[in-house]
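A.B. asks: Structure for the following, please:
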Amino acid sequence: MKLLENSKLEAISSTLSIHTPVCDIATRVESYSCKMAGDSKKLYKQLRNEPGTSPHDLEILGPSQTQSPTYNSSFLITPPPQILHAHPIARSMSSDDESTIAKTIPRKTLIFLISTLNAAFEPDYEFSSCTSHDFSRETNFELLKTEIDTRFLSSIGDHYRSLSSELWSTVDEEINVKESEIFSYCPDGTSDPFSESGIIWSFNFFFYNRKLRRILYLTCRADSKTSTNEADNDDERLETNNYLTFDDVMD
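C.D. replies: Sure thing, here's the model as predicted:
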């Protein structure tokens, strides 16, 4: 996956990354080409060639985050429940079963999503162990848009009101929302950048346009100021202890 330079996306990412009295907001709106190269190409071949699988297999996704009853616009996010087992479904599935399609993802597309996360957070984090149930398909763009708007409004208020239309017009210009499939990623709670202590809320959405062979990645996290200050104080105490002299210890 290759990050595509886009000054408009960079500008909106910067404008929506802001410090508030309660938290620090970090926003990224980035566009990636689905052309594989380097490490992402190696990962693609590795996942594509796993025994008993095909790039065209359909795999079961986790439940929608925006339509889950546990996902709401409160200040704290309660992660939606996860599917316990995710296996490729039968390839003979009827093509008119829209309900089933909405809950599945082609293995090839899943590899694109995982590769996007790897490209976005390398070398600090690695997502190759992710499975299909770590992702969800979001079929209602208006609901997703409302959830994101509400999340920003609850944290930065008027600052976002003046930027909302610019955000969505820039996203649409880059990826053509009507022609895109939308997916979300649910952090695993232990080993990714959205599971660190002090995070109040976060979201991760992918807009995948097959025709353009491109993914737009929209992600944001809010880090608690209280948690950050406590971590700084702990570091200061540790630093002070490290500089104790022999006389200090003897006293």
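A.B. asks: make it CA atoms for all contacts and neighbour counts henceforth
C.D. replies: OK.
A.B. asks: From Pro193, how far out is the nearest residue to Cys186 once chain neighbours are set aside?
C.D. replies: Distances taken as C-alpha to C-alpha, 6 or more residues apart in numbering put Asp134 closest to Cys186, at 5.5 Å, once the chain neighbours are dropped. Separation of Asp134 from Pro193 (C-alpha to C-alpha, to the nearest Å): 14 Å.
A.B. asks: Let's see this one next, to set against the first:
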Amino acid sequence: MKLIENTKFETITSDLAALENEYRLESRLEIYSCKSGTTTERKAFKSFVAAASPSAPDKDKEWLSPPDCVFNSGTSPVSNGSLSDTGGTSAPSGGILCDTIPKKTFWYLMATLNASYGIDADFSDVKSQMFSREPSVQWVMDRINMNFTLVLGGDFDRIRPYIWKAVDEAVVLRDCTVYSFSPDISYDPYAQEHNLWKFWYFFHNPGLKRVCFFQCRAVKNGMGSTMEPEMEGYFNSEDNETARFQAPVSTY
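C.D. replies: Below you'll find the model as predicted:
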């Protein structure tokens, strides 16, 4: 994976950090080319794709976990054809696996994480079940917007159009499939820190052979690992969780 320099993305992450109030935002917004770079990387890619996983549905695919909205809404999301009807199977951890991902795409997601975090974290052995295919680009945009609005309020409205315009210019959102990453504690670089929320999203455009990686977390300034009671209630309340995913539709 090769990082593509993007000054607009750099400006966005700086602007988000500058909007700090009682929370600080630590974000990564990066664009990567899926073309293999070094000889070592090409060999590793070929070896990974050729290797057979005993739990995979077939040699060319890996299992994914369902997106969050399946459990929050109680129904399968309607998408633009991104979710496959596989019937589901049981994961080793006891969860349900309801979708698949091409091994090549799975490699791109892992390689993106490793390229972004460098020596700070190693995702080479991450499991495909820690990823999900999200129902639509719009659903992900709405969820991200709601998270930022929760922390920044009206201040976010000033930069929201700029964020999505920049992302759209980089990867053409209408042609993207979006994957999310929900790591267990052993693969989460922020597991031991207080986070109001955190997300990892990958906007993959196979035609352009690009992945836009958008990761962010909101950290309460001066706090330890315990969430404020009112914020904890917000995220644990079923009514509020449902309302959270019925966000106003944004445009791009």
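A.B. asks: just to revisit the earlier point, which position in the second structure pairs with the residue nearest to Cys186 of the first structure?
C.D. replies: By TM-score structural alignment, Asp134 of the first structure lines up with Met130 in the second structure.
A.B. asks: Can you verify my assumption that its match contacts Leu64?
C.D. replies: Yes. Met130 of the second structure is in contact with Leu64 according to C-alpha atoms under 8 Å; the separation is 7.1 Å.
A.B. asks: middle-most residue in the first structure, spatially?
C.D. replies: The residue lying closest to the centre of the first structure (C-alpha atoms, centre = their mean) is Asn204, at 2.6 Å.
A.B. asks: Aligned counterpart of it in the second structure, please.
C.D. replies: Per TM-score structural alignment, Asn204 of the first structure is aligned with Trp200.
A.B. asks: which SS class is that match?
C.D. replies: strand (DSSP: H, G, I helix; E, B strand; the rest coil).
A.B. asks: which residue packs closest to it, ignoring adjacent ones?
C.D. replies: Among residues not flanking Trp200 of the second structure along the chain, Gln215 sits closest, at 4.4 Å (C-alpha to C-alpha, 6+ apart).
A.B. asks: I'd assumed Arg28 was in contact with the one you found.
C.D. replies: Yes. Counting by C-alpha under 8 Å, Gln215 of the second structure touches Arg28, with 5.0 Å between them.
A.B. asks: Which one's more surrounded, those two?
C.D. replies: Arg28 (20 against 17; other C-alpha atoms under 10 Å).
A.B. asks: Name all residues that make contact with the equivalent of that one over in the first structure.
C.D. replies: Taking TM-score structural alignment, Arg28 of the second structure has Arg28 as its aligned residue in the first structure. Counting by C-alpha atoms under 8 Å, 6 or more residues apart in numbering, Arg28 of the first structure touches Glu10, Ser13, Ser14, Tyr217, Leu218, Thr219, Cys220.
A.B. asks: farthest pair in those residues?
C.D. replies: The largest separation in the contacts of Arg28 of the first structure, counting by C-alpha to C-alpha, is between Ser14 and Tyr217 at 14.8 Å.
A.B. asks: And those two? Which one has more around it.
C.D. replies: Tyr217 (23 against 14).
A.B. asks: what's the counterpart of the more buried one in the second structure?
C.D. replies: Using TM-score structural alignment, Tyr217 of the first structure pairs with Phe213 in the second structure.
A.B. asks: got a list of what its match touches?
C.D. replies: Here Phe213 of the second structure is in contact with Arg28, Leu29, Glu30, Ile31, Tyr32, Thr112, Trp200, Tyr201, Phe202, Phe203 (C-alpha under 8 Å, 6+ apart).
A.B. asks: Regarding it, which helix or strand does it belong to?
C.D. replies: Per DSSP states H and E, Phe213 of the second structure falls inside strand 210-220.
A.B. asks: what's the answer for Ile200 of the first structure, then?
C.D. replies: When elements are defined using DSSP H and E, Ile200 of the first structure is found to belong to strand 199-209.
A.B. asks: Give me the contact list for that strand.
C.D. replies: 75-77, 113, 175-177, 179-186, 194, 214-224.
A.B. asks: please redo it, this time with the cut-off set to 6 Å
C.D. replies: 76-77, 180-185, 215-224 (C-alpha atoms under 6 Å, 6 or more residues apart in numbering).
A.B. asks: So among the residues you listed, which ones count as buried?
C.D. replies: 180-185, 215-224 (16 or more other C-alpha atoms under 10 Å).
A.B. asks: on that earlier part again, the residue lying closest to the match of Tyr217 of the first structure once chain neighbours are set aside: neighbour count?
C.D. replies: Nearest non-adjacent residue to Phe213 of the second structure, counting by C-alpha to C-alpha, 6+ apart: Phe202, 4.8 Å away. When neighbours are defined as other C-alpha under 10 Å, Phe202 of the second structure has 27 of them.
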